[in-house]
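[1] Build me a model from this:
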Amino acid sequence: MLSDDQAKASVSLNAWQSVLCDLAACLRFYSRLPVPRLPWETDPHAAPDINGMARVVPLGGAIIGFLPALILAGALLLDLEPWVSAALSVATMTLITGAFHEDGLADMADSFGGATLSRRLEIMKDSRLGSFGASALTLGFLLRVGILATLATRLDPVPAALVVIASAALSRTAGLTPLVFLAPARHDGASHAVGQPSRDAYWLAAILAAFIAIALGWCVDLPRPGIGLMLISPALTGLAMTRISARHLNGQTGDVAGATQQVAEIAAMLGLLIATHP
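    The predicted structure follows:
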């Protein structure tokens, strides 16, 4: 028989193991990082627990943003131009994620060329890139690099790098919004197969994302209005994209979540930029 203290310790250990499993599943889902199998995992390739994974999305986003942030800071410290440094950071992020979210942005943009709901959903399943998608990708990369480069001219290398981590956490949390508040637009898609995160899991993720952004911002003394706009902008983006998806697709898909992440990342950095004066 276990004593009360031993039983509590066992429960605590199991809880931490569960969190680490969810985090590993999150990183495998959102990135191409080499995540090893944890000793207590029975099947690392099994379908993830969507609620457990959703709760740790901000932490997973922060981890995904770490290397791009390091690249940005290193390039700036090597006295590379801000545009070159920002481009290297964004390129690193794209490689880490396998252009996972960019693909969603392109597919959702292409769907605006469909005149009917069925045609829009058909376009989103098509792997070919259309003019709307190409335009969205080009503008998305330009905005991300341009905003980050401008921030790099107004902030020191370390604060600029931490902005990358904060926006990675906030934007991936915003990407959950349409998944939580809308039903899947089709019954044969990945979004329907994975399931919907609960609202409790979503609000917990939102609190964690806000905590990460505020903590990082305070550590490097980012302007308080900038931190506030960095929090509000992706939240509003998530709501706006959810509304657009409801009207445009009568539901949500994984591509909508990816598109929301991309727009929310731009919004988070732009919010900070507005409040960061040269």
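
[2] C-alpha from now on. contacts and neighbour counts both.
    Fine.

[3] how far away is the most centrally placed residue in the chain from Ala161?
    Nearest to the geometric centre of the chain sits Arg172, at 2.1 Å (CA atoms, centre = their mean). Applying CA to CA, to the nearest Å, the value for Arg172 to Ala161 is 17 Å.

[4] again with Ser12
    34 Å.

[5] between those two, which one's more packed in?
    Neighbour count, other CA atoms under 10 Å: between Ser12 and Ala161, Ala161 has more, with 27 against 12.

[6] Surely that one is in contact with Ala75?
    No - counting by CA atoms under 8 Å, Ala161 sits too far from Ala75 to count as a contact (10.5 Å).

[7] one more, for comparison:
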Amino acid sequence: MGRGRSVKREWDDFRVAAGFLTVLPTVRELDMPPERLARSMGLFPAVGLAMGLGLVIIDWLLGALIPRPVLDGLLVLVLILVTGALHLDGIADLVDGLAGGRGDRERTLDIMKDSRVGAMAVVGVVMLLLLKYLSLYNVPLEHKKAALLLMPCAGRWIQVVLAAFCRYLRPEGTAAAFVEQVGERETLLATATLLLACFILFGLKGVLLLFLLGLAAVVLIRYFDTRLGGVTGDVLGAATEIVEVLSLILVLAVV
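    Next comes the predicted model:
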């Protein structure tokens, strides 16, 4: 009975994570106290793997029917739709804030809260999507499925790391209930998930991939701490997009 309750708890936590990261209606009847929200962050990379599996299935179903350049663009679009463009909104707000803040921390955060989108935000989103598409398109076919699994997994892992090691700046924000209680358990679970995925998908080169992603995480932590004094929900979303692109570039460079 105890093991059954534990499995159900983990499944419910996974549903909470999926409900937060995607537009899928997975949590309608669940109670979501702060402890469960924080606990579910450890499963963010697992939700990313599930999203990647969906992309792999679409790639398999349509691979013989649609030209490769079009299919890779469709896969990027599907990822955007599944997430409700949540993380793209984060990158747009972050770019706007950094461009308009001119080194002033408070002004940067105020601009990030503004719902209006500036020219720099549009340029940032367009360039990020272009880089993501080109990187995915140039991944060799024999590694395409592995890259599709790694990309969303790594992108959700960075959210856990930033939440654990950075101060959260907006206690009233949407993500506050998730990140304020994130700790060692969630970080270890998320990192173990990514490590296992890297090793299974890419062998020993996957360990190198994880090491390089870890270095990138350290750089992001230092940058956001220095520039903003911590992170917000927008920063977590922006970091997801950055690391998704970075993971594809690293696959091209290392594998």
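
[8] Give me the TM-score for this pair.
    With the length set by TM-score structural alignment, normalised by the length of the second structure, the two chains reach a TM-score of 0.90; 252 aligned residues with a CA RMSD of 2.0 Å.

[9] any idea how far the alignment partner in the second structure of the residue nearest to the centre of the first structure is from Gly124 of the second structure?
    Aligning on TM-score structural alignment places Arg172 of the first structure opposite Arg156 in the second structure. Between Arg156 of the second structure and Gly124 of the second structure the distance is 20 Å, computed by CA to CA.

[10] on that earlier part again, how about the closest residue to the residue nearest to the centre of the first structure other than its chain neighbours, secondary structure?
    Among residues not flanking Arg172 of the first structure along the chain, Gln261 sits closest, at 5.3 Å (CA to CA, 6 or more residues apart in numbering). At Gln261 of the first structure the chain is in helix, as set by DSSP: H, G, I helix; E, B strand; the rest coil.

[11] Give the aligned equivalent of Gln261 of the first structure in the second structure.
    When the second structure is aligned by TM-score structural alignment, the residue opposite Gln261 of the first structure is Thr240.

[12] With Leu105 of the first structure instead?
    So, by TM-score structural alignment, Leu105 of the first structure is matched to Ile91.

[13] looking at it, that match is touching Thr232, isn't it?
    No - counting by CA under 8 Å, Ile91 of the second structure does not reach Thr232; the two are 11.6 Å apart.

[14] Which of those two has more residues huddled nearby?
    Thr232 (29 against 26).

[15] Do a quick rundown of the helices in the second structure.
    In the second structure, the helices defined using DSSP state H lie at 2-21, 34-40, 44-62, 68-83, 86-101, 105-113, 119-138, 141-165, 176-179, 184-202, 204-227, 233-254.

[16] Just give the nearest non-adjacent residue to Pro68 of the first structure, would you?
    Closest to Pro68 of the first structure by CA to CA, 6+ apart is Ser89, at 4.6 Å.

[17] Counterpart of the one you found over in the second structure?
    In the second structure, Ser89 of the first structure lands on Leu75 (TM-score structural alignment).

[18] so how far is Val7 of the second structure from Leu188 of the second structure?
    Taking CA to CA, one finds Leu188 of the second structure at 19 Å from Val7 of the second structure.

[19] before we move on, what about Phe224 of the second structure?
    According to CA to CA, Phe224 of the second structure stands 36 Å off from Val7 of the second structure.

[20] more neighbours, the two?
    Shown here are Phe224 of the second structure and Val7; by other CA under 10 Å, Phe224 has more neighbours (17 against 12).
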